[in-house]
Structures are given as structure tokens and as C-alpha cells.
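S.K.: Sharing a model that was predicted from the sequence below.
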Amino acid sequence: MFVEVVAPAPGSPPPRAARPPLGRRVVAGAQPYLYLAPALALLGVWTYRPLAQTVQLSFYSWNLLPSTPMTPVGLRNYQRLIDLPDLGQAAVRTVVVIVGLLPFSVVIPVLVGLVTRQVRDRARVVYQAMVFAPTLVAPVASAAVWQWLLDPGAGVVNKVLGTRLNWLHETGSAQFAIIVITGWSVLGFATLVVSAGLAGINGDYGEAAQLDGASRGQITRWITLPLLSPTLVFLVLMTVLLSAQWTFPLIDTLTQGGPARATTNVYYLLWDYSFHSYDAGLGAAAGVLLFAAFGLVAAGLVRLSERLSFHDD
């Protein structure tokens, strides 16, 4: 028995494959979203739902007591917040904290990463453990240790420097002390991030430049640092967005925003309005403004990083 196979006529379109059933196509298209569904659900419950509640609360006056009803006040909380001088002063202190932490999160990690780039084997493991150790210390525990180190009478810092400065209770030194303690805890994480960025740079570029007569400094300036720019932009972005959050547990433990509000940044001001003054509406309005301001800053930094970063394609 022979089966005759008819070839398609020249120039005719090829036969179309049979499409799978509609149900199968819907299941195949929805499969990626089903994998993402748990994460999206948790994101909505723990991030966007509280954010929406915060925006709603910013239009009410409430003292956090369940027996007291919330009173709608419109935009009055935002007007009060703008009229208060504390917001502008806290914003200035936040900028000071960001600028003060940049050496600990960017400059020093880059220097340490470049100097220790040739460390290998067990010595590298020991070095990374020593550098990263402060990051693992709980903020409250490190605050207790630093409070003892900075004691005006028996503190080790004053003994080494030969001073009797009350670091945490004088307006001129309290902010500096908070920045140094926070920088000490962030330094290890930033150094490891820089080390990972350096490890991802192809060494062939440096070797080729060295064959052409480039010095080690020229290789670092014109090859290593440009290729490290995405890592540096990431660290700068984290410092700008999270500095106030990093300092909060230390401020709450060591200074409570003092002395004379010298260490009160925007993050601690939000906490103060909500849980010290029991003005939940004003605190929520501060949180909304803080979220919007840092969102704009983050968008600007991301857009700027796309222009300044150099990627090895």
C-alpha cells in the first residue's frame, strides 16, 4: 500500500501549525504570574497596604488611643508640618548625616578594596571576617559599647585623645559621634560590596594597559574606577536613601534626638511626632512627605547613574 504525498505548490505559503487549545494557552501565559503571586501578595500586604493607610491617616487627627475617634482635618497636618521649623532643621541634619557617611560607605571601602585586592586564600577569609564583623553587631549592643567608650570620665576615647569631652551630650559633638558609630557599622558591608565589584572586573583590561606602558595608578584611574562605577552608584544610592534609617536605633538609644535636637533627623522626627507627641496624623503626614522626597531623589539618582555609570558589555 502506497501513500501519495502531495508537495505544496511552488510559491504557496507553508501550512500553518495547529494552535493549542485556548485553555492551555491561558495556563501557559499565566504561569509566570502564578510564580510571582506569593511575592506580590506579601508586597501588597506589608508595603503598599501600610503606605495607603499612612496616606489616609495623614488627613486625620488622632492620638493613637483606640477609644478616641479619628477626626478628619483635610490638609491641616501638612500645613502644620510645613509651618513648623523642626522639619527644615531636621532635613539639614539629614543632609549632614548623608555627607558624613559617604566616606565610610564609598571612599574608605574603595581604598580598602584596592589595597587588599591581592589578598588570597585564608588571609582573605580572615580579612573579610574582621571587616564584616561590625555589621553583624546589633545596633543596641553596639550603642551600649560605644556609650562606654565615649564616657566623659572613664571612656577609652577621651583617654586616648587626652580630652574630657562629653561626646553624646554636647551639641557640637553628638552628631559627629552618631555619624562615626554608624559609619563603623556600615563600613564592613560596603567594603565587601566593593570587593565583589572589583572581583567582577576582567583583569585582561589592566594587563593590556600594562603592556602599553600604563602605570598602576593610571590603570586604577582610567580602567578600574570607571568599571567599578555601577557599584559606587549603588553605594551612594543606599547611603542617600538609608542614612537616616541606619542612624535611628543609635539615636533612639544614645541621644533620643538631643541634645537640643542636635541629632534629630527626618526619620527620628517622624517617630517623635507619632509616638512621643502622640500626634499620629502629623507623623503620617511627615512620613508621606518623606516618602515622596526620597522617591524623587531616588529617581533622580537612578537617572543620573544611567548616564555616569560605565558597564562592561
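M.R.: Thanks, I have the structure now. Numbers count the residues shown, from 1 in each chain.
S.K.: C-alpha from now on. contacts and neighbour counts both.
M.R.: Noted.
S.K.: Pretty sure Y267 is one of the things A244 touches, is it not?
M.R.: Yes - using Cα atoms under 8 Å, A244 makes contact with Y267 at a distance of 5.6 Å.
S.K.: And here is the other one:
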Amino acid sequence: MVPLNYCTFEADRTSTDVAFGVFLIALGAVIGIAVGAGVNRIVGSGKGISSLTSEQNTAGTFKGTVIPFALLAPTLVILALFLYAPALDNLRLSTLLARLGTDRTAFVCVDNFTKLLEPRQNYGQTLYATFLISFFTVIIGLAISLMIAYVAYQPVRGASIYRTLLIWPYAISPPVAGIIFGMVFNEGAGIMNHLIRSGGGVPVQWLQSASIAPWTIIAASVWKSMGFNILFYIAGLQNVPKDLIEAAAIDGANFVVRFRRVIIPMLSPITFFLIITNITYAFFETYGTIDFLTRGGPAGATSTMIYRIVDNGLNQRDLGSAAAQSLILFSLVIIITLIQFRTSGRRVTYGR
């Protein structure tokens, strides 16, 4: 075990290393106190864990622990081998100076994390690009999907064909979406610039401009995810009670009021689910689109966290830095998801 003073409090450690080490110790203390309080609440009650099941024995429940654990064993083994073990190994790797293709490693403690704070790493721009692309991919994607789903939900001839055509982009992989939008937004031969030239305008550098390129990525990501969102919104609209909409119309509510006061609240469970899934998509699955369209450029304007992780790990062969960044990304997604559950989850209406 590496002594703690070597890790963060050695004399030659920088102030950033010391501050980060104190933060990790404080975080560990908070987690330990929370876990200890939970255990103490169960044990201190005098009933123990067994009381959680003994007082609630009903027909159809297991009275012992052997059969439940035997049934759970295959799932637990798979989770341990393919989820928990790689996660722990990634945590170990984040404290090492490791290069892809060599077995030689060196323990560097928190250096892989603190180096990201150096100005030359420009990690702040990476965070900004990540949140910019992710936020607008989720917001714009859900808004457009809901509007299209509402139109596609209307009883018109050939509605099933229209719905199928709207959903099929979801089956396309992100790299293919990047190829399609690369042809659309190509500066020289793209469809968009061809239309602009036809109207007498000046061609736009969709992929070469640092201020425009992120929005091109957002457009491609929104188009790619809309099929999934539309599918769920159409299913949700089919379950909205029509008598509520008719009652609101009788009371004099116009379309906007009915949509905002009746339809959107009734779709809140689906919207809540789609927000979580779209956040995951925006953070993790946009790599293929970015890699084909901009490769993180121009000047790092579209270099998101997931793109930088893959680039550092595979192209630059810096496994330690990539592992550290993946832990940061994982932590951010967990925090955002918990905040979403704590805030939006309270406003979700499951009743009819």
C-alpha cells in the first residue's frame, strides 16, 4: 500500500496536488459517514436486517436466503466480471503512468487528475464543449421530437408509413450519421452551401468555424436521436385520455393551453425517462459523429470528454490520463442523473 504522505502531502507536491488529496479524503469521509449511518440505523434499531423480511413474509416470498442468492448468482457473477472488476481496474489505472503497448508502469497518485488543471491541457474548453453539445442535444432533441410526434400522432392516411420514416434514423450508427451530415455540410460540395450559393449568399464554414462546428455536431446528434424520442412520445400520446383534452376544450382552453396544461404533464414520465437516456447518449455516443465530422476541431471546439478520452487512450497512448478522465466523466454523469432524479422526479405525474 502506498503511504498517504507520498500521494498528496509529500514536501515536493504542488498545492493543487495537496488540495485534490484533501478533497478525496473529505469525499471518502463523507461516503464512509453516510454508509456508517445507514448501517447503524439498521443495526441500532434492535431488529437487524432479518427483520426487514421476517415481518413482511407473505405468500410467494422466499423464507430463506439460499434460493434467492442462487438465482441471483449468475447475474452477480456477470456484473462482477464485466462491470465492477473493469471499473476497479480503471480506478487503479488512473493512478499510474501507463502507456499503451508497454508493460512498464509507475505510480503517480493523483498526477493524472491534477495535470488536467494545467492551462496547457485546456481541459476547461473540453468541459465547455461537452456541456454545450450535450445540453442543446437533449433540449432541442426532445422539443423537436415532441412536436413531430404530436403531428405524426394525428389520425391521417398512411400514418404508419410516416412514423416508420421518422423512426428509422435511430437505427443508423453515429459514424454513418456523421457521413450523412458531412455530405450535407461540406464546405465545397455540401447541399447547404449549394443552396446558399444558389440564393446569392456566401458559403458557410460549417465544420471549419469554431463557433459553428459545435452546432453542426448538435444538429447531427439531434437528428440521430429523434427517432428514439419520437417512438416513445407517440406511445405516450396514445395513452393520454382524450376526455381530459375535450374537457379542457369545453372550458375554453386553446391549443397552446391544452398542450401545456394537459398533454405535457401527462407525458412527464416519458419525458423524464427520455431526459436520462438522452443525457447518456449526448455524453457517450456522440464520439462517432464528432470523429468523422470534425475530429475534435477546429481548435478543440468540438473535443468533448468522451472524444478526448478515446484520443488520449488510443491515439496518444496515455492510458493513465484516459482512465482519469473517464472517472471524471462517469462522476459527472452520476451527479447529473442524481440531480435530475431529485428535481424533475418530483414533478413527474404517474396518475391518470
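M.R.: Received, thanks. Just so it is clear, the structure is predicted and the values come from calculations on it, not from any experiment.
S.K.: count of residues packed around the residue opposite A138 of the first structure in the second structure once aligned?
M.R.: Aligned by TM-score structural alignment, A138 of the first structure pairs with S173 of the second structure. S173 of the second structure: 14 surrounding residues under other Cα atoms under 10 Å.
S.K.: Just want to check the distance between S173 of the second structure and G44 of the second structure.
M.R.: 53 Å (Cα to Cα, to the nearest Å).
S.K.: now swap in A219 of the second structure and tell me
M.R.: For A219 of the second structure, the distance to G44 of the second structure - Cα to Cα - is 55 Å.
S.K.: So for those two, which residue has more residues nearby?
M.R.: Taking other Cα under 10 Å, A219 of the second structure and G44 do not tie; A219 has more neighbours (17 against 11).
S.K.: what about that one, helix or strand, and which?
M.R.: helix 213-238 (DSSP states H and E).
S.K.: Average offset of that helix relative to the first structure?
M.R.: Its matched residues in the first structure lie on average 1.3 Å from helix 213-238 of the second structure after superposition (mean Cα distance after the TM-score superposition for the first structure).
S.K.: In the first structure, what range does that helix match?
M.R.: Under TM-score structural alignment, the match for helix 213-238 of the second structure is residues 174-199.
S.K.: Pull out the buried residues from that stretch.
M.R.: 174-179, 181-195, 197-198 (16 or more other Cα atoms under 10 Å).
S.K.: can you list the residues that contact the strand or helix carrying L165 of the second structure?
M.R.: Using DSSP H and E, L165 of the second structure maps to helix 159-167. Here helix 159-167 of the second structure makes contact (Cα atoms under 8 Å, 6 or more residues apart in numbering) with 152-153, 226-228, 230-231.
S.K.: what's the spacing between that helix and its chain's center?
M.R.: 27 Å (Cα atoms, centre = their mean, to the nearest Å).
S.K.: Would you enumerate the residues in contact with the most centrally placed residue in the second structure?
M.R.: By Cα atoms, centre = their mean, the second structure has its centre lying nearest to T280, at 2.2 Å. Residues near T280 of the second structure by Cα under 8 Å, 6+ apart: V333.
S.K.: what do we get in the first structure for it?
M.R.: Match for T280 of the second structure (TM-score structural alignment): L241.
S.K.: Would you mind finding the longest helix in the first structure?
M.R.: Longest among the helix segments of the first structure by residue count, using DSSP state H, is helix 280-308.
S.K.: so what secondary structure elements neighbour that one?
M.R.: helix 49-57, strand 60-61, helix 76-83, helix 229-250, helix 266-271 (3 or more Cα pairs under 8 Å, 6 or more residues apart in numbering; DSSP states H and E).
S.K.: so how many other residues sit close to L22 of the first structure?
M.R.: 9.
S.K.: Aligned to V55 of the first structure, what sits in the second structure?
M.R.: Checking TM-score structural alignment: V55 of the first structure goes with L91.
S.K.: Could you tell me how many residues sit around its match?
M.R.: Counted with other Cα under 10 Å, L91 of the second structure comes out at 16.
S.K.: again, but for G88 of the first structure
M.R.: 15.
S.K.: in which helix or strand would I find the equivalent of it over in the second structure?
M.R.: Applying TM-score structural alignment, one finds that G88 of the first structure aligns to G124 in the second structure. According to DSSP H and E, G124 of the second structure maps onto helix 123-153.
S.K.: now stretch 37-56 of the first structure: how far from the chain's centre is it?
M.R.: 19 Å.
S.K.: got it, and stretch 341-352 of the second structure?
M.R.: With Cα atoms, centre = their mean, you get 20 Å for stretch 341-352 of the second structure.
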